[in-house]
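[1] with the input below, show me the fold.
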Amino acid sequence: MRPSGGGAKIVLSTATLPHAYLKYFRCFEDENLIDLEGLDRGLSIELRDDVLNVEALNEEIECDKRNIVIVNTVRKAREIYKELKCERKAVVHSLMRRKDRLGTLGKVENGGVLIGTQTLEAGLDLDLDALYTELSPIDSLVQRLGRVGRRGPGKAVIYSVEKSTPYLKTLTERTKQVLGADPSALNSWKFVKESVEKVYSDEVVKEIAEKGERMYAEALAYLSELSLFSYPPSREVLLRPSHYAILYIIEGPHRDEVTKTELLGGMVKISYRSYKKSRLKYLLDRIDKIYIVDKEKKDGELLVLKPVEGNRKEKLSKDRLRLDELVIFMEDLRGLYDEAGLAVEELGGEDGDVALGEPEEASKSKRRRSKKSRGR
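    I've put the predicted structure just below:
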């Protein structure tokens, strides 16, 4: 498709595009839609009413096979990794340093259990035998099923969930409905396409769009209150479902210089909605020294660090720029980081694995505060 008034062409590619989404692309034209047929598969697929837990996995999983376990939150991924009986196992999720994520897959190439979250849904070049997964929206579920049985037989067991986090409850409920009594129908590409349309109906997509529009409206209201030579409004505003901060967790003793390789290898991206209630705040409050990157040295490889001094808590709470990229050292984490990444179970604050938008009551509360602020 071609944006109105522009010369660039845009290509959107996905295996599971609901037609209801196309109504929101103003520059889309029907004749530009290329709809390719996918291949049918032969997986053994089972849908269970039970919730996935490590006790059931320990009874059923065959440790010598190539297994993958995909759950919906980091907390559960860590729990399963810690308590699973298999000796050969690895975990991958978003709250691990980049170098740790990249180095973990080799542990289970020839058998064992790979455990993770949505990070394992795509881009994984492994042919696995068995999938054990929590229920997720149909498009996410199709991606997860694609991890197994690529070059031979494979099986998948789909477990129910107690909470829909981080997905909209409507999407997981509708997915369970369309699977019904015959989840093996997911082997049929025709069934997948039909199910995507049923789950992402016009009403559901409208609900998702309205959540985005509310965030957009609140952001515009925030911007309209900004004025030259005055402090910005004190409330936090979201331009997307979460803010993001990048932590660089560096090994070794405290020092004033690190290499770019060290920095990139130690990168962790943390999402949060409200800094005051976030895991990020709880984590940083327990760190002795926090740094920012001040400048590069002439050779371009060494980076000079500058400590955040003065009233650190106040600076981090008020100065959004300082939350974008922070450098900390592993020795300060005191058991808050291990081979399975950040120990989220040891941190207070809200669960970073949040659904798109917010619960309705939270959203209404924010809008009321915004109106009061404008009234003053």
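
[2] drop to CA atoms for contacts and neighbour counts, all remaining ones
    Will do.

[3] which residues touch stretch 198-210?
    18, 20-21, 137-138, 170-171, 174-175, 178, 356 (Cα atoms under 8 Å, 6 or more residues apart in numbering).

[4] select only the buried ones of those in ChimeraX?
    Buried residues within these, by 16 or more other Cα atoms under 10 Å, are selected in ChimeraX with:
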select :18,137,138,171,174,175,178,356
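
[5] could you identify the most distant pair in the contacts of stretch 198-210?
    Based on Cα to Cα, the longest span within the contacts of stretch 198-210 runs between 178 and 356 and measures 21.7 Å.

[6] re earlier: nearest to residue 99, of the contacts of stretch 198-210?
    Among the contacts of stretch 198-210, and counting by Cα to Cα, the member closest to residue 99 is residue 356, at 28.3 Å.

[7] for the closest one, helix, strand, or coil?
    Here residue 356 is recorded as coil under DSSP: H, G, I helix; E, B strand; the rest coil.

[8] cool, and residue 35?
    coil.

[9] that older thread, any chance of the contacts of stretch 198-210 in TSV with distance to residue 306 as columns?
    Output for the contacts of stretch 198-210, formatted as TSV (distance: Cα to Cα, whole Å):
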residue	distance to residue 306
18	48
20	49
21	46
137	44
138	46
170	46
171	45
174	50
175	49
178	55
356	35
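
[10] before we go on, could you also do this sequence so I can check it against the first one:
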Amino acid sequence: NQNPGRSKRIFYLLPYTASINAMYKRLQRDFKYPELIGIQHGKAIYYLYQSFENEDYLTATEKAKQVKNLTDKIYRSYKIATPHQILKSMFGIRGFEQNLAEMSNALIIMDEIHAYDAHTTALILETLKILKGYQANFLIMSATLPSFLKEMFKQELGITTEISFTESELNEFTRHRVSVLKGSIFDNLELIQEEIDDNKKVLVVCNTVSQAQHIYELFSQEIENSALIHGKFILRDREEIEAKLKDLNLLVGTQAIEVSLDIDYDVLFSEPAPLDALIQRFGRVNRKGWEESLIKPVYVFEQGSENDKYIYKNRELVSKSLELLSKENILSESTVQKLVDEVYSNGYQGSDLASFEMVKENFPKFHSKIVPFINERENQEDFYKLYQSVEVVPIQYKLEYLEEIENKRYFEAMKYVVSISVGQYKKLINNNQIQIDSDTIFASIDYSSKLGLLLDSEEPLLGIFS
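    From the prediction side, this is the model:
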């Protein structure tokens, strides 16, 4: 924000709440004017409440509400948020007139743009094209952005300036030796155990929650200093797990470890995934190895689990990624971009391309129906379909949850909430495993503070134009 009057408002957009919380905390600590920094995402109010943990409940609640209310207004000129916070305006959600006014002539930073699926990428691109008409300026950032996406954003948004490292500068950050291992994770359990026995800090990444739970159960009985992390823990347990991630001998996780967790391990074992996802996983190992020219190993298994097809539908991207990595040894940082471009040489394909084109075709028609000071309920419903998740409370915590609600300790009650997919929710309804009490959904699912929700299926996510 280099303009003389510092009058432009800045929206720093990240894909994950963990990323947003970490960036907000960092800027609150380092920025000259911390009161100008705001945070916006679905659980921002809870995060703010937790930041006042040394206060009594009523004081912490009031302070959290006060901070959030000022952020929701125009008071704070720097906002760290998810893209959904700007997408709201395109759907005519109540207050969109103020939001559009605030984004007029703003600086919008899209970080980790590679993290979105084709459907969400199309929504973001169409939204930015509209905001360009409001004289907004854009900075698109990523460490692993396929060239086809980079060129698309440059062309559609009229971006002419590109900032990048030279090849020699990139290679100064080389720090991984990559190996593709035959078989699945179950064929290589002994190798994982050897690294643990050698006092290495070991990171294992699986593609599904159920697979991660299974692997964790196999190893954790003999390794006391270990943990499992994924998206199916209640907030209370997730917070406790994240607090101890730095000092573990073994961490087993899902894609949850790919972003914004401040961790550094000695060796990685990963199930197969598209190259850009694997690069993010590699980044959790030997994070500052370039300072001492250290190279550490990262292993990728040739085979995943049967349910991987729900997570990564385009199997060709996965197989192409493995084929290219199998030819590498020391993975130089300058090679990474070339490999990513080769994997995505054909751009979006199949269902990804269909989803992307559908949004591009329908979004302008949809947005043209938005009228100031008129909030259509149907538009609001369409927007919240983007989330494709349902918040539930495991039935074993029903009494604790309702007690907190009865005592009006609503933020304490939130600690018992976990999100599941719409598909999983419908399956639970069909199996009579859902109770609704006091407008809260309780799920009759086994839950463990160490393993999380014990669901036996993975469900794909769909978008509103699918």
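
[11] just to revisit the earlier point, which of the contacts of stretch 198-210 of structure 1 fall within helices?
    With helices taken from DSSP state H, the overlap with these comprises 20-21, 138, 170-171, 174-175, 178.

[12] in CSV: those residues, plus distance to residue 317 of structure 1.
    Formatted as CSV, these follow (distance: Cα to Cα, whole Å):
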residue, distance to residue 317 of structure 1
20, 40
21, 37
138, 38
170, 34
171, 34
174, 39
175, 40
178, 45
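
[13] mind listing the helices for the stretch 201-350 of structure 2?
    Here the stretch 201-350 of structure 2 has its helices, by DSSP state H, counting those that start in this stretch, at 209-220, 235-242, 275-282, 308-311, 315-325, 333-343, 350-367.

[14] most packed of those helices?
    helix 275-282 (a mean of 21; mean count of other Cα atoms under 10 Å).

[15] what angle do that helix and helix 315-325 make?
    Angle, helix 275-282 of structure 2 to helix 315-325, by axes from the mean of the first three to the mean of the last three Cα atoms, to 10 degrees: 60 degrees.

[16] map residue 282 of structure 2 onto structure 1.
    In structure 1, the residue paired with residue 282 of structure 2 according to TM-score structural alignment is residue 145.

[17] now, which of the ones in helices among the contacts of stretch 198-210 of structure 1 sits nearest residue 50 of structure 1?
    residue 175 (16.0 Å).

[18] so what's the closest one up against?
    With Cα under 8 Å, 6+ apart, residue 175 of structure 1 has these contacts: 136-138, 195, 199.

[19] give the aligned equivalent of it in structure 2.
    Alignment note: residue 175 of structure 1 maps to residue 321 in structure 2; criterion TM-score structural alignment.

[20] what distance do you get for that match to residue 342 of structure 2?
    Here the criterion is Cα to Cα, to the nearest Å. By it, residue 321 of structure 2 lies 9 Å from residue 342 of structure 2.

[21] residue 220 of structure 2 too?
    38 Å.

[22] what ranges do the helices span in the stretch 1-150 of structure 2?
    Going by DSSP H, counting those that start in this stretch, the stretch 1-150 of structure 2 shows helices at 17-30, 44-51, 57-72, 84-90, 96-103, 118-132, 147-157.

[23] which residue numbers in structure 1 go with the second one?
    Using TM-score structural alignment, none of the residues of structure 1 align to helix 44-51 of structure 2.

[24] buried residues in that helix, which are they?
    Residues of helix 44-51 of structure 2 classed as buried: 44-50 (neighbour count, 16+ other Cα under 10 Å).

[25] any idea which of those residues is closest to residue 204 of structure 2?
    Among the buried residues of helix 44-51 of structure 2, residue 47 lies closest to residue 204 of structure 2 (Cα to Cα), at 27.7 Å.

[26] contacting residues for the closest one?
    If you count contacts by Cα under 8 Å, 6+ apart, residue 47 of structure 2 has them with residue 21.

[27] do the same with residue 118 of structure 2
    Contacts of residue 118 of structure 2 (Cα under 8 Å, 6+ apart): 348, 352-353, 355-356.

[28] ok, which pair from the residues you listed is furthest apart?
    348 and 355 (9.5 Å).

[29] start from the N-terminal end of the stretch 151-300 of structure 2 and give the strands.
    176-181, 202-205, 226-229, 250-253, 267-270, 296-301 (DSSP state E, counting those that start in this stretch).
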